[in-house]
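Colleague: no letters, just coordinates:
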């Protein structure tokens, strides 16, 4: 994960990169916030509903995970959080918990706002009604940063579309083709309109090749940099260690303030 974030352009001098498990303040704040959260509030969150159905019985960790996410955000008094569309409801829980805590114990936490990209949700290549997910059991459904150019081309070539050859953007009626247009626009860093302009005269089969080329061109430097970074484990560990130290410096005084306000000695 650290290698992928660095390869995607995260600068550890400007952003604090660390392993959450190395900063114990996260779980302590999570427990305190959990005492302010009702079970019905968590029961209706999307990930619990989806994953508990898949497994027939979800774990306590999965059930309370959104509270830990809220702690991750509030511990640093975050004002804006980059999230995917599927995480907006979880961010709303963080907003609710900030309001509840502030009402009971005095103003401390700002209410964080969502930062959404223009591509709000990338859909599965095999089921364009579902989001693309790294946990999808269908290997052909998801493009990974570590995929080779051949694998990327194969996955996009086999992406679900429909029986109309023309390339159009209509997420409701043509979700598969529209998903490819969104991916193309995002990877080529152009608008949907420009992506459609580039697709003029192409059938969906030829357009898939164009999309694959855009994805390969964008992701190949990332994959190569990931491989380079993963070969230098010492560097990655040093970056994470420095990040954990800086994160604890920020987290510790906030948690001390929380403990004092709720009445812990």
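Modeller: Here it is on my side, so go on. Just so we're clear, the structure is a prediction, and the values are computed from it rather than from any experiment.

Colleague: all contacts plus neighbour counts: C-alpha atoms, from now on.
Modeller: OK.

Colleague: show me the helices in this protein, by range?
Modeller: Shown for the chain, the helices assigned by DSSP state H span residues 2-7, 25-34, 39-43, 46-55, 60-74, 88-105, 149-157, 175-188, 192-198, 204-230, 233-262.

Colleague: out of those, which is the most enclosed?
Modeller: Mean neighbour counts were taken over the helices of the chain using mean count of other CA atoms under 10 Å, and the top value, a mean of 23, falls to helix 175-188.

Colleague: what residues does it touch?
Modeller: Here helix 175-188 makes contact (CA atoms under 8 Å, 6 or more residues apart in numbering) with 119, 122-123, 125, 127-129, 159-162, 167-171, 191-192, 194-196, 204, 208, 211, 214-215, 218.

Colleague: ok, stretch 257-265 next?
Modeller: residue 105.

Colleague: do the same with stretch 49-66
Modeller: 34, 42, 43, 48, 90, 93.

Colleague: would you point out the most distant pair within the residues you listed?
Modeller: Between all members of the contacts of stretch 49-66, the longest pairwise span (CA to CA) is found for 34 and 48 and amounts to 15.7 Å.

Colleague: on that earlier part again, identify, from the contacts of stretch 49-66, the entry nearest to residue 25.
Modeller: When these are compared for distance to residue 25 (CA to CA), residue 34 wins out at 14.0 Å.

Colleague: in contact with that closest one, which residues?
Modeller: Contact criterion CA under 8 Å, 6+ apart gives 64, 67 as the residues in contact with residue 34.

Colleague: could you do residue 4 as well?
Modeller: Residue 4 neighbours (CA under 8 Å, 6+ apart): 145, 222, 226.

Colleague: put this next to the first one:
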């Protein structure tokens, strides 16, 4: 069974990405799982080409440094020809209404006088990502579930019209993971694309910067060390981060420290130690571009081999192969 997941290079990989997804891919992934850097998705809004290229390489290095199997990883744009061909076939299978009712498109396009067409059509590209690799399952949160439903609809429609080519993928809820919130504003998730990075811990932040960000984390003035996400979200966020790094329960950790300062020190130390080997291995890969390029090229070959027969069949049956 093939399970497919992706990460978009819209910013530097942050602690929430690592604890919530990348670490799980490394420790729980199987030989059939597929992971990719979705750099084409990073082009739906204005972007800096050099930054996109740099972030793509950085994210690839982070995944490898975290222990994700090289054979399971590739960069989306390395299959741009295959994806371009299949996306066109699927766009000719999709209706305008299906694309336009995607919630993310409506939210991001709201109030904008000029919206890139790619923002409307990228769910079809996402469907191509899924169907090209023959994914059986796609772990997604609520914000992406609608896109997997579109992939399912397009797969069924193509299969029913032209012939059986595509696996109809199933959306699955990913295993429960750390809910990492912004350290300076615990009402929002920690995000790699945040405009203000004061509360965002990035995987490649040096230890002293990680410590400074954690020690400046917003808590409250109640002075009560307890795990209460609703009434003390800042404190709960720190406890959840520490729990993710230590494997202990947040409530148990709340009973083990004597002050907010002691908790922040414990979180800073745990995060620094959790990220230390990942940061070192990532920097080593980035300092060896030839090796990173070799791994990337091999990943592209494997991804292309997985998809060749499926693309050829789709083109042939739709009348253009």
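Modeller: Perfect, thanks for sending it. Worth saying up front: this structure is predicted, and the values here are computed from it rather than measured.

Colleague: send over the TM-score of the superposed chains.
Modeller: Comparison of the two superposed chains (TM-score structural alignment, normalised by the length of the first structure) gives a TM-score of 0.85, and 260 aligned residues with a CA RMSD of 2.5 Å.

Colleague: on that earlier part again, in a markdown table, list the helices of the first structure along with distance to residue 19 of the first structure.
Modeller: What follows is these, written out as a markdown table (distance: least, CA to CA, whole Å):
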| stretch | distance to residue 19 of the first structure |
| --- | --- |
| helix 2-7 | 9 |
| helix 25-34 | 11 |
| helix 39-43 | 25 |
| helix 46-55 | 22 |
| helix 60-74 | 11 |
| helix 88-105 | 20 |
| helix 149-157 | 29 |
| helix 175-188 | 28 |
| helix 192-198 | 36 |
| helix 204-230 | 16 |
| helix 233-262 | 7 |
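
Colleague: out of the ones you listed, the one nearest residue 136 of the first structure is which?
Modeller: The closest of those to residue 136 of the first structure is helix 46-55. By CA to CA, the value is 11.2 Å.

Colleague: that closest one vs the second structure, mean deviation?
Modeller: On superposition with the second structure, the mean distance recorded for helix 46-55 of the first structure (mean CA distance after the TM-score superposition for the first structure) is 4.7 Å.

Colleague: who's in contact with stretch 92-101 of the first structure?
Modeller: Under the criterion CA under 8 Å, 6+ apart, residues 33, 36-37, 66-67, 69-71, 73-74, 107-113 lie in contact with stretch 92-101 of the first structure.

Colleague: nearest residue to residue 141 of the second structure other than its sequence neighbours?
Modeller: Nearest non-adjacent residue to residue 141 of the second structure, counting by CA to CA, 6 or more residues apart in numbering: residue 173, 6.5 Å away.

Colleague: hmm, that neighbour is touching residue 140, no?
Modeller: Yes - at 5.9 Å, residue 173 of the second structure counts as touching residue 140 under the criterion of CA atoms under 8 Å.

Colleague: so for these two, which sits in the more crowded spot?
Modeller: A count of neighbours by other CA atoms under 10 Å puts residue 140 above the other of residue 173 of the second structure and residue 140, at 19 against 13.

Colleague: which residues does that one contact?
Modeller: If you count contacts by CA under 8 Å, 6+ apart, then residue 140 of the second structure has 171, 172, 173, 174 around it.

Colleague: excluding chain neighbours, what is closest to the second one?
Modeller: This means residue 172 of the second structure. Going by CA to CA, 6+ apart, residue 172 of the second structure has residue 139 as its nearest residue, at 4.7 Å.

Colleague: what of residue 125 of the second structure?
Modeller: residue 87 is the one closest to residue 125 of the second structure (CA to CA, 6+ apart), at 5.4 Å.

Colleague: angle of whichever strand or helix holds residue 80 of the second structure against helix 117-132?
Modeller: Taking DSSP states H and E as the criterion, the element that holds residue 80 of the second structure is helix 80-91. For the pair helix 80-91 of the second structure and helix 117-132, the angle between their directions (axes from the mean of the first three to the mean of the last three CA atoms, to 10 degrees) equals 100 degrees.

Colleague: got the angle for helix 80-91 of the second structure vs helix 289-317?
Modeller: With the same axes, to 10 degrees as the criterion, the two stretches helix 80-91 of the second structure and helix 289-317 enclose an angle of 30 degrees.

Colleague: corresponding residue for residue 293 of the second structure in the first structure?
Modeller: Taking TM-score structural alignment for the superposition, residue 293 of the second structure sits opposite residue 237 in the first structure.

Colleague: should've said residue 220 of the second structure
Modeller: Under the alignment (TM-score structural alignment), residue 220 of the second structure maps onto residue 162.

Colleague: check the gap between its match and residue 177 of the first structure for me.
Modeller: Using CA to CA, to the nearest Å, we find residue 162 of the first structure at a distance of 8 Å from residue 177 of the first structure.

Colleague: now residue 11 of the first structure
Modeller: Taken as CA to CA, the spacing of residue 11 of the first structure relative to residue 177 of the first structure amounts to 35 Å.

Colleague: run a quick neighbour tally on residue 136 of the first structure.
Modeller: Burial of residue 136 of the first structure is recorded as 12 neighbouring residues (other CA under 10 Å).

Colleague: which residues touch it?
Modeller: Neighbouring residues of residue 136 of the first structure by CA under 8 Å, 6+ apart: residue 142.

Colleague: corresponding residue for it in the second structure?
Modeller: The pairwise alignment with the second structure assigns residue 136 of the first structure to residue 194, based on TM-score structural alignment.

Colleague: how close does that match sit to residue 200 of the second structure?
Modeller: Spatial separation of residue 194 of the second structure from residue 200 of the second structure under the definition CA to CA is 8 Å.

Colleague: returning to that earlier point: drop anything exposed from the contacts of residue 140 of the second structure.
Modeller: With neighbours counted using 16 or more other CA atoms under 10 Å, the contacts of residue 140 of the second structure contain these buried positions: residue 171.

Colleague: so which of the contacts of residue 140 of the second structure sit within strands?
Modeller: If you go by DSSP state E, these have 171, 172 in strands.

Colleague: which of the contacts of residue 140 of the second structure sit farthest apart?
Modeller: Maximum pairwise distance in these, criterion CA to CA, is 9.2 Å, between 171 and 174.

Colleague: which residues do the two both contact?
Modeller: Between them, residue 171 of the second structure and residue 174 share the neighbouring residues 139, 140, with contact defined by CA under 8 Å, 6+ apart.

Colleague: tell me who's in contact with residue 229 of the second structure.
Modeller: By CA under 8 Å, 6+ apart, the contact set of residue 229 of the second structure is 235, 236, 237.

Colleague: make it 6 Å
Modeller: Residues touching residue 229 of the second structure, when contacts are defined by CA atoms under 6 Å, 6 or more residues apart in numbering, comprise residue 236.

Colleague: quick check: the gap between the match of residue 136 of the first structure and residue 181 of the second structure.
Modeller: 12 Å.

Colleague: same question, residue 84 of the second structure
Modeller: For residue 84 of the second structure, the distance to residue 181 of the second structure equals 36 Å [CA to CA].
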